[in-house]
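**Student:** Sequence plus predicted model, see below.
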Amino acid sequence: MTDKAAVRWGRTLGLALPLIVLNTGWIANSEMRTKVTEITITTLFIGVAFLLFLLSLGNALVRRLAPRAALRPAELFAVYVLLSLSSSVAGIGNLGFFTPFLVNAWRYGPERGWEKFFPYLPANLLGPRDPARLKAFYEGHTSFFTPETLTAWAPALVFWGVFLFLLFSTLLCLAYLLRQRWADQEHLTFPVVALPLELCREGIPLFRNKLFWAGFGIPAFFYTLNTLAGMYPSLPSLPFNKPVDLMALNAPPYSGFGMVVALIHPSGIGFGFLINADMLFSLWVFHLGKKLLNFWGVTQNWRDLGTDTQNEHPDQFPFIQFQAWGAWLVVCLAALFAARRYFATLPQQPGARVALTGAVVGFLAIWVMLVLAGAPWWLPLVLLTIYILLQLTLARLSAETAVLSPLLNWVDPQSMITTLAGTAALSPTDLSHLATLSWFNLDYRAGLLPQALQGFVGMQRSAARLRPFALACLLALAVAITSALLWDMQFYHVNGAGTANVNPYRLLASSSPWARLAGWVSQPRPPDSHAWLGALFGAGMTLLLGYLRTRFVGFPLSPAAYVLNLTWANELFWLDLFIAWILKASVLRYGGIKLYRTALPFFLGLILGDFVTGAFWSLVGLGLGAEIYRTFPN
């Protein structure tokens, strides 16, 4: 290993750990505010991209003034990964929904008729029911750091903090195990790490490229213009990233296509340029096919048109929701089956043996915790297995396609279990524990496994040792969980979880498990045969597409694209990917790989300009305490 590849962990952690605390605080005070850019909903986190941009500039200045004090490329990339892990911990779908979830049942139960399932709830795993503590949390104007409040919340926060550390440590071990198979043997591209690795290169040659700054300047100019226009209405604006539902303009049956959103994200075009051209083709073709099937189903009276064009009716023909369940699970299972010989060699590799032991011990420790807390013995096994399979699929798709914002909607363990098994077969206690384990299954956009896997791949490409890096990741997880919980609790106690100072989506999403539980308990249902058939069809279609890709060279349709289009992961970005497909296909056709490499900095600039500008105005809004133009997402 060269000196440039060696990581001086003292200075690296000395920089990363304080930044983790600040980063989790930024997320708590930005994403949980009203009408702001959400900085943890993309595969390359917006806030972390902004911090890496500043660190790269600062490190370049330090290198010029005091070369020995500058961070090495591997050290800078390690800081980036540790910040990404902390953003995953604190972000949407993880701790972003957690704290309101703990007490929403107590706060809103009496007025919404949820009291009927209170006797079945594991109260020892939820927050305090004391009216004074609930008033402080929902109305604000107080502090979390008082003896009474700390004592009331401590049991639930400690339990779930340990749970989350074990869960994320298990995912970290799995990422270590899969890195060699997917990166070294299958040669997946991992396009998301391309930009961070460029920003960590010594001397940052990307910053000396004029095309990069041209790409950077486009979103920077328009987002700044639109933000200022929102603050000063007399200024002109060009809100090209605001959604236009084309089908809302049409009368039935054409509105049966569902919501067809036309909007442009520069980062979407930039990431699209990093994806293989045939994958891009598949992504927009399957999106079009889904819409055509929706329309056909309406004309045949097989699905409801409804009055809301945004309602995709995923549980009706062509049963997109059920197809998604089978497809998402089979992607992971097929990849694991293909790697069976690789897994057989793991016990002979010292590092892999430790990671394998860690994954097994972590999983069993979580299971024991939940069973001792009152959960039926089988439920954590089933739910956690599905959760891990979905995380593995998400990591696999991110390694192949650079999923910009993996919004999975209706793909979650709770929906699968209650629909396929039927709620009538489950007791109220079973269903209550199922709902209690919903908070980390509501949104996978900040999924940790893709971040960890990309981190191991990037560190390997930086020629750094992976074992100390893995230990640093564990330390970062512990710091991130602790700091995020404290920031979140203080934020809600100051601003009030039930006030207009807080993003209402956080409260709505974290209440949804209890609303679903009320439906499960009051209306028991048998297993859904349509769900079984749809899931089997989705699994079969995924396997068929995979077979055709391997059997016929040049077969253009990818199973990964099919799987992504069964969720909302592609719904807001299909136009970006269509534009990227046209541009990339044209570049490769008329200029070849040479022109592609020449043009690549421009598209990396689109990504970074989009994210840096969005993060900058997020900080401005945070500093001003104002609701300003939301650059991403829309």
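**Tutor:** Arrived safely, thanks for sending.

**Student:** rest of the way, CA atoms for contacts and neighbours
**Tutor:** OK.

**Student:** show me the contacts for residue 499.
**Tutor:** 138-139 (C-alpha atoms under 8 Å, 6 or more residues apart in numbering).

**Student:** can you tell me which helix or strand it belongs to?
**Tutor:** Per DSSP states H and E, residue 499 falls between elements, in no helix or strand.

**Student:** ditto for residue 593
**Tutor:** helix 574-624.

**Student:** try residue 386
**Tutor:** Going by DSSP H and E, residue 386 is part of helix 378-401.

**Student:** In that helix, which residues are buried?
**Tutor:** 379-381, 383-384, 386-401 (16 or more other C-alpha atoms under 10 Å).

**Student:** same deal with stretch 581-591?
**Tutor:** By neighbour count on 16+ other C-alpha under 10 Å, the buried set for stretch 581-591 is 581, 583-585, 587.

**Student:** next up, a second structure to put side by side with the first:
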Amino acid sequence: MFAVRSLVFVGAVGFVLLIACANAANLLLVYPDRLIYVTAMSAISITPFISTIRAPLIGMPFCVVVSVGGQYIANVLNAPNIAYAHLPHCLLIPFLILVLTPNALLKMRFRQLALTSRELVLIFAMGLIASIAPDWAMNWYLMAVITAPHYYASVENQWETKFFDYLPDWLVLDYDAARGFFEGIGPSRPIPWRDWATPLFWWGSFIVAMLFVGACLVVMLRKQWVEHEKLRFPLGEIAIHLIGAERDGKDDSAWPPFYRTSLFRTGFITMLMLSLYNCTTYWTGWSHFPIMGGAADTFILTIDPAYPAQVFRLNIFSLCFAFFINVEILFSLWFFQIFSTLQAGYLNRIGMTSTTLVPGGLVSIEFIGGMISFVLWGTWMARRHLWRVVCHAFGRPSELDDRNELFSYRTAVFGLIIGFLYIMYWLHHAGMAFLVIVLFLFFLYVFYLAVARVMAEAGLVMIDLPINANQFTVGMIGSANVSTPTITGMALTNAFARNWRTFTMIAISHAAWFKDYLGKSDHGESMEDKEKATNTKPDEVDTRWDPSASFFLWMCVAFGIGSTSSLGYLIWAGYRYGEQSLRGGAIGSLGNGFYAMAIAWIDNATRITELEVAFLVGGGIMTFIMTIGRYLFYWWPLHPIGFVVAAAAPIRSAFFPFFLAWLIQVLLLRFGGVRLYQKAQPLFLGMLVGYLIGAGVSYTIDVFWFPDTPHLYENFF
């Protein structure tokens, strides 16, 4: 283990040196005039999208740092939250320490060698895509499904007799290979990579198809979300502020504009000092400042045994991101948490409960009805744009311009069709019935689209799926109406059906937003707008050195590097040390629960009731009313997003940060208006950066001083 820690340290130092080498190579090999330019006939002067290939060259090893580093910290320190958030620690901490800070120091002395803000955005986007692979993002669920069934099967749980006949052997690991992973084989024996080849190949093909379908949907909807609905993408805005990409061309300062304000320095120093003090308590045993949302810092309010407890905890990470959320959404988030508590308690007192195996019961079903209505309404509002996209894809005359998308509309439309066909084919061969596949995919992509749409408007950094699509599908159909082969296939879908980071299109939609942001000039005009204003034809622009067309390619490379490196490390660590010793068998316990759920579906035949249908429809109607109210009445106080995500566990845990951020925003807007609110943003950005640096110090301390008794730096539950 010491050798691994040393390797991580050497790798971090080497990565910093790589930045200097890449810049030196750029100075020697790239001529200054080899940038994006336009011909003498054009009156446009387009800023280079990315001046050289050094950004991808730095981005690729950065993806390894993000993915393997995140998986390593999760394994060694049992810190799954490092990859939990949608802008996770495993991305933000190395970006601030290994990329942004060295680049700012380099810019102070050798300005021409420093990375531009646009190059930094590309590196950040690659890291964001790589971060959707490690641990809780994807690997944890995938490994649990692949490794658990044969190893944990026993006479008591009856897995072998009840569903092993329908378990595809090309998707799971055999007993001997799984035993070596969970118990370890030591350094002397070779790792049986060949046993992993078949399941990883077929799961890999399925994951690629799922991600590509998500990318196709993002391409088809991005213009609707950004240009028609004017969605802000708050997480993207925060990233732009962290990078400093919003600065104009005349700003040559080493540090981004927000970093140079006194409020940023105040927030940064204050939060860094509090975080460093909390780190000293690892040795002293003194009381720490309750800023991390841990169990010891939680106050639980229970008004009656029949009512769910309301949790109060202060998580600075959540608070800093919540400050950038619209005040109406913030109000709705905490309001519907109170509504959920009161409604659930009242239903418990009168004995009205759900009979299906849907977590959360009737209240959860109601919120899911709202989520379905939310997506259907959004699709209806986008119908004209989607029709124009389809017409454009089939070659009909259209005013749409897809040059600033990840790829063409034609690729998106036909890729969507082909991708869905392969997904259905794959699931059918895994044992699922065709009609169940159709309903399951409908719920799955409704949930994925809902979360992606919520993130585009609200920027909830810690949101996950309120319910898993496979559980909801079985609950709605009734397990009595589902065959055992289909239930077995449903158990396998836990690898992706409960995944809120990798497959929900949040990362790829933000990557598309970054590409659109970079495709605009310093004055916010897109290339097509400039062409219209100056009567310039697209073929007059020389883009030989413009890699914007390969932006999606670099995102694919980032995911390939992130997924293969983190999965490879996880498999290697399992066989060398034993997964059970690394994390106390967390992956095995998760997989055990997945397949135990299949037994529960088989043994407990349930059917959907009229009461559950009524709550499902009622939730949809409530969301529809709130949506119409926002369109018709300017004073309407409730935002449907608060209702749609109310069943998600991290939203309930973040009740107090949402309320506190809402209260601060209301006071700022009341006494100083929007200008005062904007002036306060650097304070919370500084708090965020200080908190992240403190987290990095904490992880480093635990790796070298407390590897056997690590400290949980942050908790979202």
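**Tutor:** That came in fine, so what should we check first? Bear in mind that the values here come from a model prediction, so they are computed numbers and not experimental data.

**Student:** Quick TM-score on the pair, please.
**Tutor:** Superposed pair, TM-score by TM-score structural alignment, normalised by the length of the first structure: 0.91. Supporting alignment: 617 aligned residues with a C-alpha RMSD of 2.6 Å.

**Student:** follow-up on the earlier one: got the buried residues of stretch 581-591 of the first structure as a markdown table, with distance to residue 211 of the first structure columns?
**Tutor:** Converted to a markdown table, these look like this (distance: C-alpha to C-alpha, whole Å):
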| residue | distance to residue 211 of the first structure |
| --- | --- |
| 581 | 19 |
| 583 | 15 |
| 584 | 16 |
| 585 | 19 |
| 587 | 15 |
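
**Student:** if I line the two up, what does residue 235 of the second structure land on in the first structure?
**Tutor:** Taking TM-score structural alignment, residue 235 of the second structure has residue 192 as its aligned residue in the first structure.

**Student:** For that match, which non-adjacent residue is spatially closest?
**Tutor:** residue 402 (5.5 Å; C-alpha to C-alpha, 6 or more residues apart in numbering).

**Student:** quick one, what contacts the one you found?
**Tutor:** Contacts of residue 402 of the first structure by C-alpha under 8 Å, 6+ apart are 43, 190-192, 271-272, 274-275.

**Student:** And residue 69 of the second structure, by the same measure?
**Tutor:** By C-alpha under 8 Å, 6+ apart, the neighbours of residue 69 of the second structure are 8, 90.

**Student:** Look at the aligned partner of it in the first structure and give its secondary structure.
**Tutor:** Alignment note (TM-score structural alignment): residue 69 of the second structure maps to residue 26 of the first structure. Taking DSSP: H, G, I helix; E, B strand; the rest coil as the rule, one finds residue 26 of the first structure in the helix state.

**Student:** And the counterpart of residue 224 of the first structure in the second structure, how close does it get to residue 709 of the second structure?
**Tutor:** Matched by TM-score structural alignment, residue 224 of the first structure corresponds to residue 276 in the second structure. Computed as C-alpha to C-alpha, to the nearest Å, the residue 276 of the second structure to residue 709 of the second structure distance reads 18 Å.

**Student:** Could you check which of the two has the larger neighbour count?
**Tutor:** residue 276 (17 against 12; other C-alpha atoms under 10 Å).

**Student:** any idea which helix or strand carries that one?
**Tutor:** helix 262-284.

**Student:** What of residue 235 of the first structure?
**Tutor:** Assigned by DSSP H and E, residue 235 of the first structure falls outside every helix and strand.

**Student:** That one: what's it in contact with?
**Tutor:** Going by C-alpha under 8 Å, 6+ apart, the list of residues near residue 235 of the first structure reads 225, 228-229.

**Student:** rewinding a little: using JSON lines, please lay out the contacts of residue 402 of the first structure together with secondary structure and distance to residue 88 of the first structure.
**Tutor:** Converted to JSON lines, the contacts of residue 402 of the first structure look like this (DSSP: H, G, I helix; E, B strand; the rest coil; distance: C-alpha to C-alpha, whole Å):
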{"residue": "43", "secondary structure": "coil", "distance to residue 88 of the first structure": "10"}
{"residue": "190", "secondary structure": "coil", "distance to residue 88 of the first structure": "18"}
{"residue": "191", "secondary structure": "helix", "distance to residue 88 of the first structure": "19"}
{"residue": "192", "secondary structure": "helix", "distance to residue 88 of the first structure": "15"}
{"residue": "271", "secondary structure": "helix", "distance to residue 88 of the first structure": "20"}
{"residue": "272", "secondary structure": "helix", "distance to residue 88 of the first structure": "23"}
{"residue": "274", "secondary structure": "helix", "distance to residue 88 of the first structure": "23"}
{"residue": "275", "secondary structure": "coil", "distance to residue 88 of the first structure": "23"}
